[in-house]
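>>> below: sequence and its predicted model.
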Amino acid sequence: MTTPPLILLAAGGTGGHLFPAEALGVELIKRGYRVRLATDSRALRYSGLFTQDMTDLVPSETVRGRDPVSLARTAVMLGYGLVVALGLVRRLKPAAVVGFGGYPTLPPLLAARLLGVPGIIHDANAVLGRANRFLSGRVNAIATSLPGVLDRDPALAGKTVTVGTPMRPAVLAAAAVPYEAPQANGPLRVLVVGGSQGARVMSDIVPPAIERLEPALWSRLVLTQQVREEDMARVRAVYDKLKINAEFAPFFSDLPARLAQNHLVVSRSGAGTVAELAAIGRPSILVPLPGAIDQDQFANAGVLSGADGAVRIVQSEFTPDRLASEISAFAAEPAQLAAMAAKARSVGRLDAAERLADLVAKVAGI
C-alpha cells in the first residue's frame, strides 16, 4: 500500500491561527491525507486535533521592537527556526506546506520554498497580516477569508482564492443551533470574551457598565465572562455585590457552544472570533484591539458592522456608560437582536474547510 500524502500545516500559537488549521486538518484527514502541525510552544495549551505526537515545534520570534537588539534577536531566532524547518521538511517530505499566519509560519514556508515544496498561505483577516504579507510573493497560492483583500495588487490577486475561514466541527455544530431572541422579562444571556489571550479592557469596562444598568436588568442577566486570573478577584467582587448570575474563566475551551447559547456577545474582533460569530449567527458588540499597525481588528469588525450584524465601538469610546446604554437598548428591543443575528449569519461561510482543502489538493497535485 502507498503511504497517503502528508500536508504540513504551519500556524502561530494563538487560537485565531490554530483553529482554522485544525479545521483544515479535520477535512484533509477525512479525505485520507496525513497532517502534521509546525508551530511554537504556545500551541500546546490547545487540546484539539493536534496532539503532541502530531506537532513539531519550530523556533521563531515576533518582531517586538524596531531597535537593533530586538531586530537582531528576531533575525537570529527566525534563522535558527529556518534551519530546524529545513530539516523537518526534508524528513517529512510533505506534498505541500500550508501556513495560517503568525511568525512561526515563516521558517516552514521559507523551507518549503527553498526545497521546492508547494506553499500556500491562508489569511483570515480583512487585511493581510505581516508574516503572510512577507510570504505572499514566495508561495504558490493565497487563500483569503474575505473577498477583495488583494485586489489592489495584481501580482498577488492572480493567485488568490477567496475560501472563507475554515470552521472546526465544534463551530459547525454550534451553527446548527437556531438563534432565539430573549423573551420580555426573561433571561438575557451575555457572553464577554477577549480573544484566546484575554483582554484586560473587558475587566475594566464591563463590571462598571453592569453597575450602571437599571436594577431590574440585574436579575435578568446571565453573564459569562472571560477574565484573566489577575483580574478575577476585582471582577467577582462587583458581580457578587450586585448579585449577578455570572460565570468566569480565563479561557473557554467550548467557546463555539457558548457563542450559540448566548443572546449577545461582547468581544474583541480577531479574525477567528468574527468568522465564528458570522458562521453561528450571533449579534455582537465588537471592540477592536487598538494600536495595531494594519488595524486588522477594526477592518474585521467592519465586516459584521457593515452588514448590520454587530456594533463596532473603538476602544476610546468603549466606556461603561456607552456599554450600559447598548445593553439596555438591546434588552428593550429583543427583535433587534434577532435581526442582527440573521444579518451576521448571512456573512458566514460553512464550507471554507472543503474549499481550502480543494485548493491544497490542486496546488499539491494530489
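Received it, and whenever you're ready, just let me know what you need. Residues are numbered from 1 along each chain as shown.
>>> alpha carbons only for contacts and neighbour counts from here, please
Will do.
>>> next one: stretch 206-216 to chain centre, how far?
Distance, stretch centre to chain centre, for stretch 206-216: 29 Å (CA atoms, centre = their mean, to the nearest Å).
>>> what helix or strand is Leu259 on?
Applying DSSP states H and E as the criterion places Leu259 in helix 255-261.
>>> flag every buried residue along that helix.
Neighbour-count burial for helix 255-261 flags Leu255, Pro256, Ala257, Leu259, Ala260, Gln261 (criterion: 16 or more other CA atoms under 10 Å).
>>> list the helices and strands that helix packs on?
helix 169-175, strand 188-193, helix 271-280 (3 or more CA pairs under 8 Å, 6 or more residues apart in numbering; DSSP states H and E).
>>> of all these, which gets the most neighbours per residue?
helix 271-280 (a mean of 27; mean count of other CA atoms under 10 Å).
>>> neighbouring contacts of it?
Residues outside helix 271-280 that contact it (CA atoms under 8 Å, 6 or more residues apart in numbering) are 15-17, 19-20, 124-126, 165, 167, 171-172, 174-177, 195, 256, 259-260, 283-284, 297, 300-301, 304, 344-350.
>>> so how do I select the buried members of these in ChimeraX?
This is the ChimeraX syntax for the buried subset of these, where burial follows 16+ other CA under 10 Å:
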select :15,16,17,19,20,124,125,126,165,167,171,172,174,175,195,256,259,260,283,284,297,300,301,304,344,345,346,347,348,349,350
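>>> now do the SS call for Ile121.
Three-state assignment for Ile121 (DSSP: H, G, I helix; E, B strand; the rest coil): strand.
>>> can you pull out the strands in the chain?
For the chain, applying DSSP state E gives strands covering 6-10, 34-39, 55-57, 96-99, 119-123, 141-144, 160-162, 188-193, 221-226, 245-249, 264-267, 284-286, 310-312.
>>> Tyr33 and Pro283: what is the separation?
37 Å (CA to CA, to the nearest Å).
>>> quick check: the gap between the most centrally placed residue in the chain and Pro20.
By CA atoms, centre = their mean, the chain has its centre lying nearest to Gly272, at 2.1 Å. From Gly272 across to Pro20, the span is 8 Å (CA to CA).
>>> next up, a structure to set beside the first:
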Amino acid sequence: MQNAPLILLAAGGTGGHLFPAEALGVELMKRGMRVRLATDARALRYSGLFTRELIDVVPSETVRGRNPLALAHTAVKLAAGTAVALDLMRRLKPKAVAGFGGYPTLPPLLAARLFRIPSVIHDSNAVLGRANRLLSGGVSAIATSLPGVLDRDAALAGKTTTTGTPMRPAIVAAAATPFVAPEPAGPLRVLVVGGSQGARVMSDVVPGAIERLEPALWRRLKLVQQVRDEDMARVRAVYDRLKLDAELAPFFSDLPARLAASHLVISRSGAGTVAELGAVGRPSILVPLPGSIDQDQFANAGVLAEAGGAIRIAQGDFTPDRLAAEISTLAAEPARLTTMAAAARTVGKLDAAERLADLVMKVAGI
C-alpha cells in the first residue's frame, strides 16, 4: 500500500462531514488507494477509519459574523491553515483532494489549487454550503447528494454530478432491515434525536406532546430520545410520571441500529440525518434548525417531505399540541407509515460511496 496512490480527504470536524468522508475512504481503500484526512482538532474525538496517524490537523476558523475583529481572526487562522496545507501537499503529493464541506476544507482545497492537484467537493445539503460555494469555481468537479442543487447555475452545472451521500457501513447494514409497520395495538417505536449536539427544542416540546396523547398510546410507546445532560432531569420526570417505556441518553453510539428499529423518527434535518433516513427508509417528522443563512435544513427536509417520506414542521409551529396530533394520526394509520417509509427510501442512494469514488478516481486520472 505504501506505493499506492494517495487521496487526501478534507472535512469539517462534525459527523455530518466526517461520516461521508469515512464512507468514501473505506471504498477507496477497497480499490487499493491510500487515504488521509485533513481536518480540524474536533475530528480527533471520533473513532472509526481515521485513526490519529491518518489525520492531519489543519488550523481553521468558521466565519461567525461581520465583526471586523472576528473576521480578522478568521482570516489569520485560515491563512495559517493554508500554510500548513501547502506543506502537506508538498510532502504527501496526493493524486487528488476531496472536500466534504465546512471551513476546515478551505485551506486544503486552496492549497490543492495552488499545486494544480485535481480536486472534488461534495455537498450533502439541498443548498450548497458557504465553504463549498467559495471553492466551487476552482475545483475540478462537484458532487451533490440531491438532484437539482446547481441546475440554475450554468457555470457550475456542467461539472456537477449527483452521487448521493456516502453511507458509513453501519447505515448500509441498517438499510437491510425492512420496515415493518406497527400492529394496531402493538408497540410503537419512536426515536427522537437532535443532531450531534442534541437540541433543546426536543426536550421542550416532545414531553409535552407525549403527555397530550391518549393513555392507551402511552402503553404502546417505546421511546428512545436523545436528551442533553442539562435537560435530562426534567424530561425524565415527565416520562416517569406517565410510566412510559423511555430510554434517554445524551448520545447513542448505535444510532443506525436504533434508526432501523424505529417506526417513526422525530429529528432535526441536517444533511446527514436526511440522507440516512432516505437510505434506511424510515418515516419522520422533521424540524429544521431555524435562523440559518442558507436555510439548508429547511430545504433538506423539503426533499423528504415532497417525496412523501416526512412531515416538515417549522420550529415556530412545533408545539406540543401539533406534535401530539401528528403522532396520534400516524399511530392510527400504520399503512401511512409504510407508505412514508417506502417514499423516504426513494430519496436514498446506498451506492453513493461507489459513485463518488468513481468520480474522484476519474478526476485523479487513476
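Thanks, I have it. Not measured: the values here are computed from a predicted model.
>>> ok, longest helix in structure 1?
helix 68-92 (DSSP state H).
>>> so how many other residues sit close to Asp308 of structure 1?
17 (other CA atoms under 10 Å).
>>> same check, this time on Lys77 of structure 2
Lys77 of structure 2: 18 neighbours (other CA under 10 Å).
>>> so what's the residue nearest to it when sequence neighbours are not counted up against?
Here the nearest residue to Lys77 of structure 2 in space, its sequence neighbours aside, is Ser60; by CA to CA, 6 or more residues apart in numbering that works out to 5.3 Å. Counting by CA under 8 Å, 6+ apart, Ser60 of structure 2 touches Asp40, Thr74, Lys77, Leu78, Ala80, Gly81, Tyr103, Pro104, Pro107.
>>> the second one contacts Thr62, doesn't it?
Yes: taking contact to mean CA atoms under 8 Å, the distance of 6.7 Å between Thr74 of structure 2 and Thr62 places them in contact.
>>> ok, which of the helices and strands packed on helix 255-261 of structure 1 comes nearest Ser145 of structure 1?
Closest of these to Ser145 of structure 1 is helix 271-280, at 8.5 Å (criterion: CA to CA).
>>> mean distance between that closest one and structure 2 after superposition?
Compared with structure 2 after the fit, helix 271-280 of structure 1 shows a mean deviation of 0.5 Å (mean CA distance after the TM-score superposition for structure 1).
>>> quick one, that helix and strand 119-123 angle?
Orientation check (axes from the mean of the first three to the mean of the last three CA atoms, to 10 degrees): helix 271-280 of structure 1 against strand 119-123 gives 70 degrees.
>>> hang on, the earlier thing: how far does the helix holding Leu259 of structure 1 sit from its chain's centre?
Centroid separation between helix 255-261 of structure 1 and its chain, computed with CA atoms, centre = their mean, is 14 Å.
>>> number of residues surrounding Leu223 of structure 1?
By the measure other CA under 10 Å, the count of residues near Leu223 of structure 1 is 21.
>>> now Arg200 of structure 2
Neighbourhood size, Arg200 of structure 2 [other CA under 10 Å]: 14.
>>> these two touch, right, it and Arg228?
Yes: counting by CA under 8 Å, Arg228 is a contact partner of Arg200 of structure 2 at 7.3 Å.
>>> hmm, back to that, narrow the contacts of helix 271-280 of structure 1 to those in helices?
Judged by DSSP H, helices contain the following of the contacts of helix 271-280 of structure 1: 15-17, 19-20, 171-172, 174-175, 256, 259-260, 297, 300-301, 304, 344-347.
>>> related to what we said a few turns ago, list residues touching both of Gly272 and Pro20 of structure 1?
Thr165.
>>> now do the contacts for the spatially closest residue to Pro256 of structure 1 that is not a sequence neighbour.
Ranked by CA to CA, 6+ apart and with sequence neighbours excluded, the top spatial neighbour of Pro256 of structure 1 is Val171, at 5.2 Å. By CA under 8 Å, 6+ apart, Val171 of structure 1 lies in contact with Pro256, Ala257, Glu276, Ala279, Ile280.
>>> where's the last one relative to Ala341 of structure 1, distance?
So that's Ile280 of structure 1. 9 Å.
>>> got it, and Asp53 of structure 1?
40 Å.
>>> with Ile210 of structure 1 instead?
Ile210 of structure 1 sits 23 Å away from Ala341 of structure 1, taking CA to CA as the criterion.
>>> and if you look at Asp204 of structure 1?
Asp204 of structure 1 is 27 Å from Ala341 of structure 1, by CA to CA.
>>> give me the more crowded residue out of the two.
Neighbours per residue (other CA under 10 Å) separate Asp204 of structure 1 from Ala341, with Ala341 holding more: 27 against 15.
>>> alignment lookup: the more buried one to structure 2.
Using TM-score structural alignment, the equivalent of Ala341 of structure 1 in structure 2 is Ala341.
>>> residue contacts, that match?
So Ala341 of structure 2 contacts Phe179, Gly281, Arg282, Pro283, Gly309 (CA under 8 Å, 6+ apart).
>>> I'd say Val192 of structure 2 and Ser262 touch.
No: at 9.8 Å, Val192 of structure 2 and Ser262 do not qualify as touching, with contact defined as CA under 8 Å.
>>> could you check how far the nearest residue to Asn300 of structure 1 once chain neighbours are set aside is from Phe248 of structure 1?
In space, and not counting its chain neighbours, Asn300 of structure 1 is closest to Ala126: 5.5 Å by CA to CA, 6+ apart. According to CA to CA, Ala126 of structure 1 and Phe248 of structure 1 sit 31 Å apart.
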